[in-house]
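Asks: coordinates only, sequence not included:
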């Protein structure tokens, strides 16, 4: 892909102090050294190298991927920063890539804005940046621009990240939460609630020894396989904050249909089920960072499930429900006890700061 000509390669600055100070946000040499050392040298690529105030691309190069630009942004304030199965850096890249991919876009470029608390160890920042770079390489995207701010001690919790993503949607792909039709099938690509449970376990507040790991993963490759096998797919959403329950309600409301799911076939890890029972949580509302909800026509459901199960991130994919002609916007679940219950939008938050 064509970018602006790269200037002669310069040497990167280096930071020798162990912790970030307010001087590192002051716009001078200390700030330049911090950005060079932690971010520029780690994210190093041709689009970033000129270090202009923006990354620049030829529109003709973007257009060869499709006919529509996809653009998204998200902020990440997870606590703790490192948790079983991931960290805030991996989470930031995966979360933004997945937001593009569920719209049928091929993710191409990310920006990264970091708000850093005074006193944070520089090595911690290096670990976060290295994780972002490794995840970006795995996905096939580049982190091409960004911003760094340092705030006084106590003004944030070590580090907050904001990532913005750009991708291009193929001409033959049209997805939307308003496209579900009665008779369509509701799929998920695996067990639910792992991320929310992993974060709560990692905090140690409950004194629980949990083996649960976050499902944080980049899903663009899996979604490509799904769309190739089931080109009539109506809608895809990643079930992050608010979990599967929130996504289903959003789809039901947007399409003015009802959705019925079955608790008996909704995949849950036994550890997560037990975790939720102990703490009084509903796993349908727990966050996921590697799970999608997809609505596909009934004649493509088998092909969709097969495609998902053939991918490493979809091996436990399952059909969990169906789109109905019932009350518009209503989501109901058949329970293991033989009854039904309404699955409403979450009021408040079961688990704060999970992403």
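Replies: Alright, I've got the coordinates. All values derive from a computational prediction rather than experimental measurement.

Asks: For the rest of this, base every contact and every neighbour count on C-alpha atoms.
Replies: OK.

Asks: now the helices for the stretch 101-250 of the chain?
Replies: Taking DSSP state H, counting those that start in this stretch as the criterion, the stretch 101-250 of the chain carries its helices at 122-139, 194-203, 220-229, 243-255.

Asks: What residues of the second one count as buried?
Replies: The one in question is helix 194-203. Residues of helix 194-203 classed as buried by neighbour count (16 or more other C-alpha atoms under 10 Å): 194-202.

Asks: let's bring in a second model and compare:
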């Protein structure tokens, strides 16, 4: 039986077998019928063991290469606001974008469990292709492995990405300076709570969409407002708290946050109160944390709020010379508490 995917294409029937990873005719058919049509581009169509990219095409965009990789093991594979395919593209694009780079090329490695429905695999592949088109990147090389039943959880994805950083951009976790402003691009914890609710393990009647989205466009408008952004990270596993602790440690500064300024969706806030979770530590897949000079903070904030990915952006704190290496939260009740680095894992298999 065949089925339709959300983009209107007919999906193949059957299931993935070990033969599809064996390097023979079945694998060739999987590549030709599922992967190549979705990722169609000249660099991939050559079907070599590597993608060959002319250096001249890279040098047009800047003077340094940004290179990153990540693996995605989220369960369930599909959730409100996205799926593992969209997540893999956005996560890798965002890791490039927060260096100031223009993302250009991705690799895609699929580890598939024997028995996964071919239609489900094809839908995830189409989601990867759709997310890549929206982000302006090309999937130019990849790999497929099939493992025995029980050796994986349906599908794992590894993506690596290449981008180019324009001359003059120097973004680093070690550049925060006393007086700088701390900005977040929107509501915290949406992805973490969306995944938790999608697992149907809790009797909570709530609807939360993952914030999974590419951030390269948002970073571009931020750099347009201030090329001297000091620090920039997307707040994924470990959330905003972990990112800020990394900034504080690398820059040897203190960070003072204002709890009242933190943007948190009311549904997420309610779920956190019920479950005893802290939104500062929850995973996000479409939010970033920036440290910018105070003199440019208002301009950067205005640019962010004019972009669809930064409508809820807020200045939430400042860098201080005191309490170096620590993040301190001014609570809504007038007190203070230390926001430590996350120890352990609040929620497993988030991304």
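Replies: Thanks, I have the structure now. Quick caveat, the model's predicted, so the values are computed rather than measured.

Asks: Next, the TM-score between them, please.
Replies: With the length set by TM-score structural alignment, normalised by the length of the second structure, the two chains reach a TM-score of 0.96; 342 aligned residues with a C-alpha RMSD of 1.1 Å.

Asks: Can you say which of the helices of the stretch 101-250 of the first structure is nearest to residue 31 of the first structure?
Replies: The minimum distance between residue 31 of the first structure and these falls on helix 122-139, with 12.4 Å, by C-alpha to C-alpha.

Asks: the inter-axis angle of the closest one versus helix 220-229?
Replies: 20 degrees (axes from the mean of the first three to the mean of the last three C-alpha atoms, to 10 degrees).

Asks: so helix 122-139 of the first structure aligns onto which residues of the second structure?
Replies: The aligned range for helix 122-139 of the first structure in the second structure is 118-135, by TM-score structural alignment.

Asks: Could you list the buried residues of the matching stretch?
Replies: Result for stretch 118-135 of the second structure [16+ other C-alpha under 10 Å]: buried residues 118-132, 135.

Asks: Comparing it with the first structure, how large is the average distance?
Replies: By mean C-alpha distance after the TM-score superposition for the first structure, the fitted stretch 118-135 of the second structure averages 0.6 Å away from its aligned residues in the first structure.

Asks: what does that stretch rub up against?
Replies: 2-3, 5-6, 11-16, 34-35, 38-39, 83-86, 88-90, 93, 138-139, 214, 216 (C-alpha atoms under 8 Å, 6 or more residues apart in numbering).

Asks: from those, which ones fall inside strands?
Replies: Those of the contacts of stretch 118-135 of the second structure mapping onto strands are 3, 11, 83, 138-139, per DSSP state E.

Asks: Give me the distance between the residue nearest to residue 139 of the second structure when sequence neighbours are not counted and residue 53 of the second structure.
Replies: Spatial nearest neighbour of residue 139 of the second structure, excluding adjacent residues (C-alpha to C-alpha, 6 or more residues apart in numbering): residue 106 at 4.6 Å. Here residue 106 of the second structure is placed at a distance of 12 Å from residue 53 of the second structure (C-alpha to C-alpha, to the nearest Å).

Asks: Now the one residue sitting closest to the centre of the second structure. Nearest residue, chain neighbours left out?
Replies: In the second structure, the residue lying closest to the centroid (C-alpha atoms, centre = their mean) is residue 91, at 2.7 Å. Leaving aside its chain neighbours, residue 91 of the second structure sits nearest to residue 285 (6.7 Å; criterion: C-alpha to C-alpha, 6+ apart).
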